[in-house]
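Trainee: give me a 3D structure for the following:
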Amino acid sequence: MEWQLIAKDFANCDGALCDIYVQDASVDDWQAVIDSLRQSKFRLELQINGQVTELPRDVSKLLFRDPSVSCPSMYVHIGSTTLNCHFFTAEEIEFDLNPRDMQPELLPDVLSFLKLLGRATSKPVILTVENTPEAAIMRFEPTNSEVEYVGPAYSS
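Mentor: Below is the predicted model:
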């Protein structure tokens, strides 16, 4: 995928974040993603109540936690940026990406990340404008193992 093809989609986000989604997920999908990330080149950091803590082996401890504990935040450091993940629900895996961080040199890492999620779950992965799955910019389909440009996310 060429940077020139997608650059305008990140420039046109008007201050919104981008979301990376695996929808119709399960606890097993979450576990597969965490296990794959542990083995990847990406550095992980987990925070609970603002404190850095060890990422548990069993992801269900993050999804089904004591309600008095704030929602955990996992940070995935890829290239020159960080993707943010919150364990809101077992049914949807979501990572936030700041589109202002997107530069040509980061694109290979983002594509690699999308493929990692799709291969771990054997499910489609989309990169969208924040909270707008219908405004996809990129999509990974496990049936063809490639990330495809879907955009433009916004019409001009």
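
Trainee: only C-alpha atoms for contact and neighbour calcs from this point on.
Mentor: Will do.

Trainee: in the top helix by length along the chain, what counts as buried?
Mentor: Secondary structure of the chain per DSSP state H: the longest helix is helix 107-121. Buried residues in helix 107-121, defined by neighbour count with 16 or more other C-alpha atoms under 10 Å: 107, 109-111, 113-121.

Trainee: what does the host helix or strand of Glu94 rub up against?
Mentor: Under the criterion of DSSP states H and E, Glu94 resides in strand 92-97. With C-alpha atoms under 8 Å, 6 or more residues apart in numbering as the contact definition, strand 92-97 has outside contacts at 17-26, 30, 82-87, 130.

Trainee: could you redo the last one with a cut-off of 6 Å?
Mentor: For strand 92-97, the surrounding residues in contact (C-alpha atoms under 6 Å, 6 or more residues apart in numbering) are Leu17, Cys18, Asp19, Ile20, Tyr21, Val22, Gln23, Asp24, Ala25, Leu83, Asn84, Cys85.

Trainee: Proceed likewise with the subsequent sequence, for comparison:
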Amino acid sequence: MNWEILRKKIYYIDGSLRDIYVKDTSMGDWEKWIDLINTKYEVKFYNVLSGEIESRINKSIVFDYWNGKTDLLNNVTIYLGNILVKCHFFGGNEIENDITPTEINSIEDHNRLVDYLKDISTCLGKEVMLTPENYSEEDKKLIIVNENGIELDFSDHPIGGKY
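Mentor: Presented below is the predicted three-dimensional model:
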């Protein structure tokens, strides 16, 4: 794997984020994802009820938001070394995380991110994809992970971002 190609085609710097998606998720999928993250990764969960930063995602607070018991949105930062993965728990039907491509600076960082994507895919038995920010079905998928199968799209970015 060539780092320069990865930087140019996947982790290009144009001021936008990259999104990580798992589509068509259920509350059961979210529960599995939260358990995986709490077990395997360092996290900082912002508990809006207490105003405190916690070292584990509080499932009941997240689910209370989705069930309309509170209108306060929580978020979590997941640490993959120097890569910060953000999740804001917008809705239950898809898992969405954000990363900043400026934090991916080596083949080791890329591998660390791909390992995270593989962990999620294996845990949920679902496709996980890395896309340009604000993905729609017409956009390309930069990386697709199906458990241990990995596809990378090295074609030019459709909006012509600066490389």
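
Trainee: that older thread, now the buried residues of helix 107-121 of the first structure as a markdown table including distance to Asp96 of the first structure?
Mentor: Shown next, in a markdown table, are the buried residues of helix 107-121 of the first structure (distance: C-alpha to C-alpha, whole Å):
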| residue | distance to Asp96 of the first structure |
| --- | --- |
| Leu107 | 15 |
| Asp109 | 15 |
| Val110 | 12 |
| Leu111 | 14 |
| Phe113 | 12 |
| Leu114 | 12 |
| Lys115 | 16 |
| Leu116 | 16 |
| Leu117 | 14 |
| Gly118 | 16 |
| Arg119 | 19 |
| Ala120 | 19 |
| Thr121 | 18 |
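
Trainee: which residue in the second structure lines up with Met102 of the first structure?
Mentor: Taking TM-score structural alignment, the alignment pairs Met102 of the first structure with Ile104 from the second structure.

Trainee: so what's the residue count around that match?
Mentor: The local packing of Ile104 of the second structure (other C-alpha atoms under 10 Å) involves 22 other residues.

Trainee: just give the nearest non-adjacent residue to it, would you?
Mentor: Nearest residue to Ile104 of the second structure in three dimensions, chain neighbours excluded: His110, at 6.3 Å (C-alpha to C-alpha, 6 or more residues apart in numbering).

Trainee: what distance do you get for Val22 of the second structure to Tyr12 of the second structure?
Mentor: Val22 of the second structure is 22 Å from Tyr12 of the second structure, where distance means C-alpha to C-alpha, to the nearest Å.

Trainee: typo on my end, it should be Asp64 of the second structure
Mentor: Applying C-alpha to C-alpha, the value for Asp64 of the second structure to Tyr12 of the second structure is 37 Å.

Trainee: which of those two has more neighbours?
Mentor: Between Asp64 of the second structure and Tyr12, Tyr12 has the larger neighbour count (other C-alpha under 10 Å), namely 22 against 14.

Trainee: what's the separation between that one and Val145 of the second structure?
Mentor: For Tyr12 of the second structure, the distance to Val145 of the second structure (C-alpha to C-alpha) stands at 20 Å.

Trainee: how about Met27 of the second structure?
Mentor: Separation of Met27 of the second structure from Val145 of the second structure (C-alpha to C-alpha): 21 Å.

Trainee: so which of those two has more stuff around it?
Mentor: Set Met27 of the second structure next to Val145 and count neighbours by other C-alpha under 10 Å: Val145 wins out with 22 against 14.

Trainee: which ones are touching the aligned residue in the first structure for the more buried one?
Mentor: Using TM-score structural alignment, the equivalent of Val145 of the second structure in the first structure is Phe140. With contact taken as C-alpha under 6 Å, 6+ apart, Phe140 of the first structure is in contact with Pro124, Val125, Glu146, Val147.
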